[in-house]
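Q: Give me a model of this one.
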Amino acid sequence: METTEVTDLSPAWQDALEAYERHLRAERGLSEHTVRAYTGDLAQLAAHAEALAIRDPAGLHLRALRSFLASQQVRGRSRSTLSRRAAAVRRFTAWMARTGRCDDDAGALLVNPRRHRELPAVLRQDEVRALLDAAAARAGDDAVGARDVAVLELLYATGIRVGELCGLDIDDVDQSRRVVRVIGKGDKERSVPFGVPAGRALDRWLAVRGTLAVDGSGPALFLGRRGARVDPRTVRRMVHTRLEDVEGAPDLGPHGLRHTAATHLLEGGADLRSVQELLGHASLATTQLYTHVSSERLRQAYTQAHPRA
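A: Here you go, the predicted model:
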C-alpha cells in the first residue's frame, strides 16, 4: 500500500485495506492527505483486531470496535482524533458490508464521540491590512514577492483551501468577472469571487510570472522558485513568515486566513448559506462554527468596552 505502512497483518486484512485505499482514491476522489489519515487509522484498527485474534476484517464486531476506541482514549488521544477514527471505522465497515466482504455492518451502531470544537484563531481586519501592506512593502520588484502578495490576497479574498489554491491554473481565473474556478474536496467545482485588491495583485504577479516559468511549468497559476507548481508547504511557510511582521497577530497558516475570511464575511452581514457555498462546505453545520467565532469576538469587545460589562 502506498500510504499505510502495515507489517505482520494477515492476508485478509492486507487485501481489505489495500482495496479500501483504492476505493478512497478512485471512487471517492479524496485528497492524499485524507486518504493517508483514513488508512493510518484503519491500520491501527487492524493491529488492534489482530491482537484480539480477529485475523479477518469480516469477523469484526461492535465490541471489538468499541475496544479499539477505548484503547485510543487510554493512550490520550484527543476527542477530535477519536471522532475522526470512529468515522473512519464506520465508513470502512459500511464499505465492507456494501461490497459483500462481510455479512453485517459492525460499525453501524458505533457511537461517534462528541467532538469538542474549539474556536479557531482569526485575524482582526486591521491585522489583515497590516499583513498585506507589509507583504507588499517587502515584495519590491521581486517575482517571488509579487507571487506571495497575490497568494495572500487571494487566500483572504476567497477563503479557499491551500490545496485548492496550489491546484489553480491560469485559465481558472476570470479577471473580467473577478471569479476563480476552484476544484474542491471530492472533485467538486465551485466559482468563488474575489475583490479588486486581489485582482490587482494577480495582475502584478502574472506580469512577472514568466521570470520563474520553465519548460515544465505548464499552466500552473502559482510557481515556486524553480518554476514548478508551488507546493502547499511553501505557502504555509510563507504565511507563517509574513505574519511575523504583524505585531501581536496569532501565528496562523493558510487555513487561519480561511477562518478569517469566513468570520469577516459573517461580521459584514453575509448569510450563512452564501458563506457555506464560498467555502465549499458539504454541511452547513461546519460553516456554523464561524457564527460562534463572531459571537465570541463580540462578547470580548463588549467586555473590554462597556463600562458595566
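
Q: going forward, measure contacts between C-alpha atoms and count neighbours the same way
A: Will do.

Q: Look at the closest residue in space to Pro219 that isn't next to it in sequence and say how many residues are nearby.
A: Nearest residue to Pro219, sequence neighbours excluded (Cα to Cα, 6 or more residues apart in numbering): Asp169, at 5.2 Å. Other residues lying near Asp169 total 17 when counted by other Cα atoms under 10 Å.

Q: same check, this time on Ser10
A: Look at Ser10: counted by other Cα under 10 Å, it has 15 neighbours.

Q: quick one on the thing from earlier: next, find the distance separating the residue nearest to Pro219 from Ala134.
A: If you measure Asp169 against Ala134 using Cα to Cα, to the nearest Å, the figure is 27 Å.

Q: Equivalent analysis for Trp13, please.
A: The value you get for Trp13 to Ala134, if Cα to Cα is used, is 53 Å.

Q: So these two - more neighbours on which side?
A: More crowded of Trp13 and Ala134, by other Cα under 10 Å: Trp13, with 23 against 17.

Q: tell me which element that one is part of?
A: Assigned by DSSP states H and E, Trp13 belongs to helix 11-26.

Q: Remind me what the helix or strand that comes right after that helix packs against, helices and strands.
A: Next along the chain after helix 11-26, taking DSSP H and E as the criterion, comes helix 32-51. Contacting helix 32-51 under the criterion 3 or more Cα pairs under 8 Å, 6 or more residues apart in numbering; DSSP states H and E are the following elements: helix 11-26, helix 62-74, helix 79-98.

Q: mind putting the ones you listed in a markdown table, distance to Ala49 included?
A: A markdown table is the format used below for the helices and strands packed on helix 32-51 (distance: least, Cα to Cα, whole Å):
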| stretch | distance to Ala49 |
| --- | --- |
| helix 11-26 | 10 |
| helix 62-74 | 7 |
| helix 79-98 | 12 |
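
Q: wait, which of the ones you listed is closest to Val275?
A: helix 79-98 (23.8 Å; Cα to Cα).

Q: To check against the first, give me the structure of this:
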Amino acid sequence: MTLDLYRQGQLAPSREWVNLNPEERRRRAVAAVAGKDVATLLDLLEAHHVRTHGHVSKETLRKYRLGGRTWLEYAQSHAVKVLHPEVEHADLWVRELEASGKSPASVGVLLAGARALYSALRWAKATTDHPFTDVKPRKDKRRPWDKRQPYPEGDVGKLLAAAPVEMRVLLRLGGIAGLRASEITGLKWGDVDLEGGTLTVRNGKGGKTRRVLLSSSLVADLRELGPQKEEVAVIGRTPEAARGRLRTLCKQQGIPYLGLHALRHTAGTRLVRAGFQLQDVAEHLGHSDVQTARTYGKWADDRLKEHLRGL
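A: Modelled structure (predicted):
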C-alpha cells in the first residue's frame, strides 16, 4: 500500500494520521474522544479506511462518516463511554434508528460507519472493544424487487418534458446510462466521448472504471449543454444536491419522488424489458454480480399483470 493516496486531493487532511508514530496516534485518538472532537475522530476513521481499502469513493466515505457521526452524537446524548461502550448501548442505538423510521438498508449503512470508527480506534490502539460485532439491523421483509422500484415511463417522460437541459442530462445519466448519484455528479467532460457515443465512469463503486454507451437523446442533450473543458464537471455539485433538484422537479410535476437511485432502476428495467440478457444489464450498470440485475425482471415482466386484467 502506497501513501500517495494521502498526499493529494481530498485525502490530504488524513495523511497525518498515517505518518504519526503509534503512541502519538493513540494519544490524539484518546484526546479526541475525551474532548468530544467528532471532526478529528471522523478524520481518523477516513484515514484508516483508505489505508486498509485503497481507493474509496467520496460517496462511500460520506456514508461511513455519517454512520460514525450518528453513533458519536448518540453516545454523547446518552452518556455512553465511547472507548468502552456496553453492547446494550449499541443494540439500543440500532433499535432507536429503526424506531425513527429508517429502513433496514439505511440502518445497515450507519452501522457500517460505526464499525469502521471502532476499527480505526483499534488501529490507533485507543481501545480493544468490538461493540458492534453482533449487532444487526432488523431483517428487511421487502422483496428484492420492491427495493428497486423504477420510475414509471410516463413519469419519466413528464419530468423530461418539464426539465431544462442540465436536468434532462441528469435524468438521462441516471435513467438511461444507469449511473449512480456519485457517478453522475463526478462525471467530467473529459470522460465523455460524444463522437463515439460513450462515457467513462472513473472510480465507480469499489473503485472500478467502466465504459457506458450513450443513447442518441443523451448525446443530443450533452451537445446542447456543452461540451466544456475536460476538467469541468458535467453536472457537478454533490449527490445530495442532485437528489434535492430531482425532488423539487418531482414535486413541481406532481410525481412521487422515489429517489435519485430509482432512475438507475429505471435504466435496468428498460434494458430487461427490451430483451437484453442479464449479463448485458449487469455490465451496463456496473454490477459486480449478475444476480443483482435479476430483480429488474420483476418490474419488466408485465405479462402476468396484463393477463389478470383481462380476466
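
Q: so which of the helices and strands packed on helix 32-51 of structure 1 is the most packed in?
A: helix 79-98 (a mean of 19; mean count of other Cα atoms under 10 Å).

Q: Tell me the mean distance between that one and structure 2 once they are aligned.
A: When structure 2 is superposed, helix 79-98 of structure 1 averages 3.5 Å from its matched positions, counting by mean Cα distance after the TM-score superposition for structure 1.

Q: Report the inter-axis angle for that helix versus helix 62-74.
A: Calculated by axes from the mean of the first three to the mean of the last three Cα atoms, to 10 degrees, helix 79-98 of structure 1 forms an angle of 160 degrees with helix 62-74.

Q: And helix 79-98 of structure 1, what does it pack against?
A: helix 32-51, helix 62-74.

Q: try 6 Å this time
A: Where contact means 3 or more Cα pairs under 6 Å, 6 or more residues apart in numbering; DSSP states H and E, helix 79-98 of structure 1 is not packed against any helix or strand.

Q: Do I have it right that Val173 of structure 1 meets Val192?
A: No: judged on Cα atoms under 6 Å, Val173 of structure 1 makes no contact with Val192 at a distance of 9.8 Å.

Q: list the residues that contact both of these two?
A: Val180 (Cα atoms under 6 Å, 6 or more residues apart in numbering).

Q: in structure 1, which spans are helices?
A: 11-26, 32-51, 62-74, 79-98, 125-139, 143-158, 162-166, 196-208, 232-243, 254-267, 272-279, 284-305 (DSSP state H).

Q: Just send those helices back as TSV, with distance to Ala106 of structure 1 too.
A: Converted to TSV, the helices of structure 1 look like this (distance: least, Cα to Cα, whole Å):
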stretch	distance to Ala106 of structure 1
helix 11-26	15
helix 32-51	13
helix 62-74	5
helix 79-98	6
helix 125-139	48
helix 143-158	41
helix 162-166	34
helix 196-208	50
helix 232-243	37
helix 254-267	35
helix 272-279	33
helix 284-305	27
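
Q: Of these, which is nearest Asp105 of structure 1?
A: Of the helices of structure 1, the one closest to Asp105 of structure 1 (Cα to Cα) turns out to be helix 79-98, at 5.4 Å.

Q: returning to what we had before: and of the helices of structure 1, who's closest to Ile183 of structure 1?
A: helix 162-166 (6.4 Å).

Q: In structure 2, what range does that closest one match?
A: The alignment of helix 162-166 of structure 1 onto structure 2 (TM-score structural alignment) spans residues 181-185.

Q: any residues touching the matching stretch, and which ones?
A: Ile235, Gly236, Thr238, Pro239.

Q: Share the number of residues neighbouring the nearest residue to the second one once chain neighbours are set aside, please.
A: Across the structure, with Cα to Cα, 6+ apart as the measure, the residue nearest Gly236 of structure 2 apart from its sequence neighbours is Thr185 (4.5 Å). Thr185 of structure 2 is flanked by 21 other residues according to other Cα under 10 Å.

Q: How much space separates Thr185 of structure 2 from Gly275 of structure 2?
A: Applying Cα to Cα to Thr185 of structure 2 and Gly275 of structure 2 gives a distance of 30 Å.

Q: just to revisit the earlier point, check which helices and strands the helix holding Trp13 of structure 1 is in contact with.
A: Looks like helix 11-26 of structure 1 contacts no helix or strand (3+ Cα pairs under 6 Å, 6+ apart).

Q: go again using 8 Å as the cut-off
A: On a contact count with 3+ Cα pairs under 8 Å, 6+ apart, helix 11-26 of structure 1 meets helix 32-51.

Q: what comes up buried for the helix it packs on?
A: Residues of helix 32-51 of structure 1 classed as buried by neighbour count (16 or more other Cα atoms under 10 Å): 35-50.

Q: What angle do helix 79-98 and that helix make with each other?
A: For helix 32-51 of structure 1 against helix 79-98, the angle by the same axes, to 10 degrees is 80 degrees.

Q: quick one: helix 32-51 of structure 1 to helix 11-26, angle?
A: Using the same axes, to 10 degrees: helix 32-51 of structure 1 against helix 11-26 is 160 degrees.

Q: Check the offset of helix 32-51 of structure 1 from the chain's centre.
A: 20 Å (Cα atoms, centre = their mean, to the nearest Å).

Q: mind checking how far the residue lying closest to Asp231 of structure 1 once chain neighbours are set aside is from Glu267 of structure 1?
A: Closest residue in space to Asp231 of structure 1, ignoring its immediate chain neighbours: Cys166 at 6.5 Å, by Cα to Cα, 6+ apart. Counting by Cα to Cα, the gap from Cys166 of structure 1 to Glu267 of structure 1 is 28 Å.

Q: Same check on Gly184 of structure 1?
A: On the measure of Cα to Cα, Gly184 of structure 1 and Glu267 of structure 1 end up 25 Å apart.
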